[in-house]
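1. just a sequence and a predicted model for now, questions to come.
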Amino acid sequence: MPLSPSSSAQAARENVARQLRDLRKNAGLTVTELASRCGWHHSKTSRIENARTPPSPTDIRLWCRATGATDQAPDLIAASQHAESLYREWRQRVRTGLRKLQDSYVELYKSTSLLRVYSPVLVPGLLQTEGYAQALLSSNARFLGVPDDAAEAAAARLQRSQIIHEPGHRFVMVVEEAVLYYQLGDSEAMAAQLGYLLTAGALPAVSFGIIPMSTRERALWPQETFDVHDDTLVSVELLSAEVNITQPSEIALYLKAFEQLRSMAVYGAEARALILKAIEALR
């Protein structure tokens, strides 16, 4: 059964909607009466209560005032903002450029003791070289139609990657072998990236595995790119958005998927042999 990376966000929205609906009912108000007190059309009340339209902080304050529950507004606003942070569109996040996006992840990585990464299409960000990262980020900027500050963003990504040398962190990274053949940048940049991967598995805090294309009877088919931060947060990369999953049952599903993917990977000398084969293919 396919994973559903957006359901945590929807569950959080529905929880806020349910609390607002309960406030209205406890106040003895109909949908139309609450709308009248708030100064909007009754259809907006229905959309909010059915989690189809996220309420703004002003909407929540008016709702709480109309139902005599102004003391609950701060908590409901915080919960609503958290729900919306679980699903964040790339275009919105990078509208001022890519550099700020790279910087925004620093604290999350610093607070993570064990980071598990699975990628079917790209070298994981923490293992990217500058040329590879710049080619990738520039391509992303063009696709999303946002300012192309790929050079500055790539430098920020490399600076962030220094965390793999800091004590107190462990990294388990698994990629599909196809990642070694998807060329980003020119041949020189790609060769430099592959050359760096030859040493990645030898880094003290890093376990780097590659799932061979020749794997027979796979335990699990290729999945979307995802990171697991300790056992508390899964970050999934979709074409249009980043989905942050905090629901324990969904995190458990991703952990199960990661273990099955990790079990199919090769490491050490076998992984290096696959990388050398990909380097030869560049010539």
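-> Perfect, thanks for sending it. Numbering: from 1, shown residues only.
2. could you use CA atoms for every contact and neighbour count after this?
-> Noted.
3. wait, Ala200 sits on Leu127?
-> Yes - the pair Ala200 / Leu127 is scored as a contact, 7.3 Å apart, by C-alpha atoms under 8 Å.
4. which non-adjacent residue is nearest the residue positioned nearest the centre of the chain?
-> Computing the C-alpha centroid of the chain and ranking residues by C-alpha atoms, centre = their mean puts Ser235 first, at 3.1 Å. Ranked by C-alpha to C-alpha, 6 or more residues apart in numbering and with sequence neighbours excluded, the top spatial neighbour of Ser235 is Asn244, at 4.6 Å.
5. want to compare, so here's the second one:
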Amino acid sequence: MVRSTSSSAQRARRVLADRLRELAGDAGLTGKDLAARCGWHPSKVSRIATARTRPSEDDIRAWCRACGAEDQTGDLIASLRAVEGMWLSWRRLERAGLRRSQEERLPLYQRTRRFRSYAGWAIPGLLQTPRYTEDVLRTIQRQRLPTDDVAEAVAARVERQRVLSDGQRVFAFLIEEPVLRNTLSAAEVQREQLERLLTVMGSPRVSLGVVPVARDRAQLPVENFWIFDNAQVNVELVSGYLTLTQPSEVGAYSDTFGRLASMAVYGARARAVIEEARDALA
């Protein structure tokens, strides 16, 4: 549905480039003047000023120093970090281990009051049992990380699940039917996980829908995503983790969630689909 070069990230890069270009204009500097003061080739100035090249923090410091605007350095570096945070490769996100990547998302979950989650390949993290989480994170660790902190990461994810017990929050989960049958874990663990779903369905603050396998669909499956209130969307792609905050992009995912929700089954029908998947594990 989206690429790493999302319109949110592109727009933020352009805003940063515009601010840098304005600093040079306010200082009365041409691109060649700025390049000379920074010790760069003029083409580098052009690439940064037109958002074709993302500046480094040192580049921003040099630019502000050349423009006599060192008081702007902190704000511009903060803007750069915000742009970089929109798109994180898994390698970068998990560079300090799986535990840290789990913990860093906790504040977002704590401040969110309305959660919407679509899952096309695994049970959503908030609904996972510890053993299911361990198997999922173990698979990720073997594929992407030399460091083994899976046990600590499982504990961090379990801690994050505390938001489910807060009566001030509401949750809507959509799960593709094949997810119920994807054996990421041993049969015993998968069965335990499906029993967990049946239990969670009893909460008045949780809506759990199963999108059944069907030949004619109004909406094809898409990548896993979460919508936090109406403020932010996080998307799990093969290559990394995308954060979207532009209202138009958040709205696009809200619309997609709505179409998928209209195709899902709930209540007794959803329970029957889950029980059938559970019984098939025997």
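-> Received, thanks. Treat the numbers as computed from the prediction; the structure is a model and nothing was measured.
6. picking up where we left off before, so the residue nearest to the centre of the first structure sits in a strand?
-> Yes - the assignment for Ser235 of the first structure (DSSP: H, G, I helix; E, B strand; the rest coil) places it in a strand.
7. residues in contact with it?
-> 226-229, 242-245 (C-alpha atoms under 8 Å, 6 or more residues apart in numbering).
8. now swap in Gly268 of the first structure and tell me
-> Gly268 of the first structure neighbours (C-alpha under 8 Å, 6+ apart): 201-202, 209.
9. look up how far Lys32 of the second structure lies from the equivalent of it over in the second structure.
-> Aligning on TM-score structural alignment places Gly268 of the first structure opposite Gly267 in the second structure. The spacing between Gly267 of the second structure and Lys32 of the second structure, counted by C-alpha to C-alpha, to the nearest Å, is 67 Å.
10. ok, back up a step: could you identify the most distant pair in the contacts of Ser235 of the first structure?
-> Using C-alpha to C-alpha, these span at most 14.4 Å, a distance reached by His229 and Glu242.
11. give me the three-state assignment for Arg52 of the second structure.
-> Relying on three-state DSSP, one would call Arg52 of the second structure coil.
12. strands along the stretch 101-250 of the second structure, start to end?
-> With DSSP state E, counting those that start in this stretch, the ranges of strands along the stretch 101-250 of the second structure come out as 114-119, 170-176, 206-211, 224-228, 232-236, 240-244.
13. now those strands in a markdown table, with distance to Asp75 of the second structure?
-> Converted to a markdown table, the strands of the stretch 101-250 of the second structure look like this (distance: least, C-alpha to C-alpha, whole Å):
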| stretch | distance to Asp75 of the second structure |
| --- | --- |
| strand 114-119 | 31 |
| strand 170-176 | 35 |
| strand 206-211 | 40 |
| strand 224-228 | 26 |
| strand 232-236 | 22 |
| strand 240-244 | 21 |
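14. please work out which of the ones you listed is packed deepest.
-> With neighbours defined as mean count of other C-alpha atoms under 10 Å, these peak in mean count at strand 206-211, which reaches a mean of 23.
15. on average, how far is it from the matching bit in the first structure?
-> Mean deviation of strand 206-211 of the second structure relative to the first structure after superposition (mean C-alpha distance after the TM-score superposition for the first structure): 0.6 Å.
16. packing partners of that strand?
-> The contact analysis (3 or more C-alpha pairs under 8 Å, 6 or more residues apart in numbering; DSSP states H and E) places strand 206-211 of the second structure against strand 170-176, helix 247-263, helix 267-280.
17. out of the ones you listed, nearest to Gln72 of the second structure?
-> The nearest among these, by C-alpha to C-alpha, is helix 247-263 at 27.5 Å.
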